[in-house]
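*Asks:* the following block contains a protein sequence and its predicted model.
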Amino acid sequence: MPGALDGVRVLDLSRVLAGPYATMILGDLGADVIKVEAPGGSDDTRFWGPPFQNGMSAYYTAVNRNKRSITVNLKSAEGQETIRRLAETADVLIHNFKTGTMEQWGLGYESLSRLNPRLIYCSITGFGETGPLASLAGYDYIIQAMSGWMSINGTADTGPLKVGVAVTDVFTGLYAAVAIEAALWARQKTGRGQKIDLSLFDCAVSALVNVAANYLMSGNIPQPLGNEHPNIVPYSTYEASDGPIVIAVGNDRQFHALCSLLSDRSIGTDPRFQTNSGRVAHRDELNRRLNEEIKQRSRAEWQRLLAEKGIPCGPVQTLEELFRHPQTDARHMTVTMHHPTVGKLKLVASPLKLSETPVSYRLPPPLAGEHNREAEALWRNGPTPENCDAKSP
């Protein structure tokens, strides 16, 4: 069955995470994605490990399926001409070179859009193409620090902490996919492509959502709360008898339902805890008393009791527990793909569940330059047969 983006041609000059994540999403949805690297392979994630499987890094496999790979020397006149020729028939070009680099090579939006006015050109940089920091390179860790994310993560004891995944890259990849799809839809009406200027910095600021809104409304600088919620209590991690569990009480009804399960009934009648505002003001006292209660039962028992009351909760799981969980299996969140030299690769599957145009897993993460000999025909040929053992929902 054709994917939602079947027939869309994507020229992917990005590397590492934000851009490749965006183009993998487009590829999963049916787009024909051509990954362009320097001769020998210039995507650093090919070498980020361990772990490796037959020479291919796990990091690289995470965001590079459903792509073909060609190698081009972008610093040479011949390589630049190759990109111009491919851009003439592409729908989308995406890159994450530093601001001004593509223009130096004669591959900026103005130049390529003259060759192909329908081209959608997505630039991903650390800080965007304008402003005093436009010339700086951007890495997720730096952006987490500068965007305020680290200042709200951690506790007073730990100090600022980064999130365990490169979340600003992930946010930017998601925003890039959304922006490209919006530009494709706009082109249906106007017949013209456009330029998309995305930065990790902007996307990280946008993803602060309610924490940023709290500051903009109150002027109060948020402090790191660890596993606490800035606006809701109780909404935290508690220690059951056999390990940590998260309990997320979203309103007064749920709070009183929780209290009905406690042996200390005075918690539910304490006037300080009757409203969420009161609970926020007295979070330390309330959490101390709740912890005394939660540790009296196991995580499974709390899950059962809280689910019966309609109170959101869940155990803090390791990745081993996650990938053994029946919900993960039921949602088909892993897929096994076959690579001719690497062997079987088990990957995280797409979360996109489309009833009429489902995602597909056609191509495993490519070797550098694997499709060089096919470069001329890549834009003319249709999709290849599926090459995976994916479970269909």
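*Replies:* Thanks, I have it.
*Asks:* every contact and neighbour count from this point should use C-alpha atoms.
*Replies:* OK.
*Asks:* which residues are in contact with stretch 340-350?
*Replies:* 25, 28, 53-56, 61-62, 332-339, 359 (CA atoms under 8 Å, 6 or more residues apart in numbering).
*Asks:* wait, Val280 touches Tyr235, no?
*Replies:* No. Applying CA atoms under 8 Å, one finds Val280 not in contact with Tyr235, separated by 10.0 Å.
*Asks:* give me the distance between Gln327 and Gln303.
*Replies:* The gap separating Gln327 from Gln303 is 15 Å, by CA to CA, to the nearest Å.
*Asks:* and what of Arg85?
*Replies:* Distance from Arg85 to Gln303, by CA to CA: 58 Å.
*Asks:* structure two is appended below for comparative analysis:
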Amino acid sequence: MPHMPASAALSRFRVIDLSQVRAGPTACRQLADWGADVVQVQMPEHMRGDDTLGGQDGSDYQYTHRNKRSITLNLKEEEGIATLKRLIATADVVVENFRPDVKYRLGIDYDSLAKDHPGLVYASISGFGQTGPLAQRPGFDQIAQGMGGLMSVTGLPGDGPARVGIPIADLCAGIFAAQGILIALLEREQSGKGQWLHTSLLESMVYMLDFQTARFLTDGEVATQAGNFHPTSIPTGVYQARDGYMNIAVFGSKIWERFCHILGAPQWIADARYHDKASRSVHRDTLNAEINQRLAAEDRAYWVEKFNAGGVACGLISDMREVFAEPQLQHLGMVKEVVSERLGPQRLVGQPVQLERTPSTIARAAPRRGQHTEEILQELGISAEHIVEMKEQGVF
């Protein structure tokens, strides 16, 4: 079945996905969800390593590789490389996350390909960058979380470092790569030229530290773990009502005053311990204890309604079941449905950005390894007879 664009937005672009595991496939999923013809190039079944996310029938793999087509090519065979180059010649974008040296050894690095394809946008994702003392070191999400500083500011004080509960380094690197690809495609409209762009798990993690890096680089302040409480805005964090936990965010003096009145403690506004942010920071433990004591009088639903009605941000801390039962999330339509030929109906989270005229959807479920090999080879003009020969020779 030919390309089925998930959106009209990027349907004119073809992307060759040479990546595996998560960061690269995430970048390509972003493009596929907006309509790009993403062709996932994988090793043949008999040669594959452990390059799938929980197996091809697993939920993780199905989520990450929806809206793509799949071709298998043996890149250890000369004709496999030649066929890949032929495929790349029809494309706008290549995405890879090999070790930095592998693409040069295979002759599919940017400079080699750009000689015959000057408009190519080539995206590389690595653990630590394309050059430098750690360039050849293998990258892994949790390693980047640690080296990038995130784990030093995550978790409860005194409990030691804590990882974030999602592969945030992989995901951010993939999303930043997709953003870089779109920027390069926009620039190409003016210059007519492609370019090489690259990011890494390490760079993505450091960038995501955001105000924590500013605190250090500007003020020399080394952030530490603040647990469930905001390090600079007090009181903002996790609080306990009668029936469980919730988040409350109090930013600025006016919101602080509203918060005090709603909680029935207007005297805190003039209290020397709490009257400004600096004082509340010094006495945060005492303040938090007093807040929890007052919150214990009512259930979470009462306080969520009361605070939000008064202009103080407040929300439940939801598990997955509660997340998808939330009426607002259902209204936003983030859950999309698609039917897999192999696995049947599926429900998957769609894109978090809504384009009114060219929306994103899930047009096809994740492909089986090599499902579209012969179809794509035919699109390249390769005859049916030669396709049979290629298969017999182990090219795919």
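*Replies:* Right, received. Where do you want to start? Please read these numbers as outputs of a predicted model, since none were measured by experiment.
*Asks:* any idea what the TM-score is?
*Replies:* Put the two chains on top of each other and the TM-score (TM-score structural alignment, normalised by the length of the first structure) is 0.92; 375 aligned residues with a CA RMSD of 1.7 Å.
*Asks:* follow-up on the earlier one: tell me which of Arg85 and Gln303 of the first structure has more neighbours.
*Replies:* Gln303 (19 against 15; other CA atoms under 10 Å).
*Asks:* can you tell me what the more buried one aligns to in the second structure?
*Replies:* Aligned by TM-score structural alignment, Gln303 of the first structure pairs with Val304 of the second structure.
*Asks:* gap between its match and Ser200 of the second structure?
*Replies:* Taking CA to CA, one finds Val304 of the second structure at 40 Å from Ser200 of the second structure.
*Asks:* which parts of the stretch 51-200 of the second structure are helices?
*Replies:* Taking DSSP state H, counting those that start in this stretch to define them, one finds helices in the stretch 51-200 of the second structure at 59-64, 78-88, 102-106, 110-114, 141-147, 168-191.
*Asks:* measure stretch 265-279 of the first structure end to end?
*Replies:* 16 Å.
*Asks:* show residues contacting it.
*Replies:* 232-234, 251-252, 255-256, 259-260, 282, 286, 289.
*Asks:* tally of neighbours for Ile248 of the second structure?
*Replies:* Residue crowding around Ile248 of the second structure was assessed by other CA under 10 Å; the count is 22.
*Asks:* er, Val16 of the first structure actually
*Replies:* Around Val16 of the first structure there are 19 residues (other CA under 10 Å).
*Asks:* tell me the SS of it?
*Replies:* State at Val16 of the first structure, reduced to three classes by DSSP: H, G, I helix; E, B strand; the rest coil: coil.
*Asks:* the second structure: which residue goes with that one?
*Replies:* Using TM-score structural alignment, Val16 of the first structure pairs with Val21 in the second structure.
*Asks:* quick check: its match touching Gly54?
*Replies:* No. When contacts are counted by CA under 8 Å, Val21 of the second structure is not listed as touching Gly54 (9.8 Å).
*Asks:* how about Arg65 of the first structure: what's its closest non-neighbour residue?
*Replies:* Pro365 (4.2 Å; CA to CA, 6 or more residues apart in numbering).
*Asks:* my guess is the one you found contacts Ala58. True?
*Replies:* No. Taking contacts as CA under 8 Å, Pro365 of the first structure lies outside contact range of Ala58: 10.3 Å.
*Asks:* which of the two has more neighbours?
*Replies:* Shown here are Pro365 of the first structure and Ala58; by other CA under 10 Å, Pro365 has more neighbours (23 against 20).
*Asks:* separation between the more buried one and Val10 of the first structure?
*Replies:* 16 Å.
*Asks:* got it, and Thr125 of the first structure?
*Replies:* 18 Å.
*Asks:* one more: Leu198 of the first structure?
*Replies:* From Leu198 of the first structure to Val10 of the first structure the distance is 17 Å (CA to CA).
*Asks:* the more surrounded of the two?
*Replies:* Val10 (27 against 22).
*Asks:* for the more buried one, what are its contacts?
*Replies:* So Val10 of the first structure contacts 23, 31-34, 90-94 (CA under 8 Å, 6+ apart).
*Asks:* just those residues: which are in strands?
*Replies:* Judged by DSSP state E, the subset of those located in strands is 32-34, 92-94.
*Asks:* which among these gets closest to Leu354 of the first structure?
*Replies:* Nearest to Leu354 of the first structure, judged by CA to CA, of these is Asp32 at 18.4 Å.
*Asks:* and that closest one, how many neighbours?
*Replies:* 27.
*Asks:* just the closest of the ones in strands among the contacts of Val10 of the first structure to Phe323 of the first structure, please.
*Replies:* Distances from Phe323 of the first structure to these, taken by CA to CA, are shortest for Val33, at 28.7 Å.
*Asks:* pretty sure Ile311 of the first structure sits against Ala248.
*Replies:* Yes. Ile311 of the first structure lies in contact with Ala248 (CA under 8 Å); the separation is 7.1 Å.
*Asks:* filter the contacts of stretch 265-279 of the first structure down to the buried ones.
*Replies:* By neighbour count, with 16 or more other CA atoms under 10 Å, the contacts of stretch 265-279 of the first structure hold 232-234, 255-256, 259, 286 as buried.
*Asks:* which residues touch the residue lying closest to Trp196 of the second structure once chain neighbours are set aside?
*Replies:* Excluding the flanking residues, the one nearest Trp196 of the second structure by CA to CA, 6+ apart is Tyr122, at 4.8 Å. When contacts are counted by CA under 8 Å, 6+ apart, Tyr122 of the second structure touches 93-95, 110, 181, 194-197.
*Asks:* now check the first structure for the residue matching Tyr122 of the second structure.
*Replies:* Mapped onto the first structure by TM-score structural alignment, Tyr122 of the second structure lines up with Tyr121.
*Asks:* what's the neighbour count on the closest residue to Leu119 of the first structure other than its chain neighbours?
*Replies:* Distance criterion CA to CA, 6+ apart; nearest residue to Leu119 of the first structure, sequence neighbours excluded, is Gly193 at 4.7 Å. Per other CA under 10 Å, the neighbour tally for Gly193 of the first structure reads 22.
*Asks:* okay, Gly193 of the first structure and Ala87 of the first structure: tell me how far apart.
*Replies:* On the measure of CA to CA, Gly193 of the first structure and Ala87 of the first structure end up 12 Å apart.
*Asks:* what do the two both touch?
*Replies:* Common contacts of Gly193 of the first structure and Ala87 (CA under 8 Å, 6+ apart): Leu119.
*Asks:* which ones are touching Asn67 of the second structure?
*Replies:* Residues near Asn67 of the second structure by CA under 8 Å, 6+ apart: 4-6, 29, 32-33, 38, 362-366.
*Asks:* which non-adjacent residue is nearest it?
*Replies:* For Asn67 of the second structure, ignoring the flanking residues on the chain, the nearest one in space by CA to CA, 6+ apart is Arg364 at 4.9 Å.
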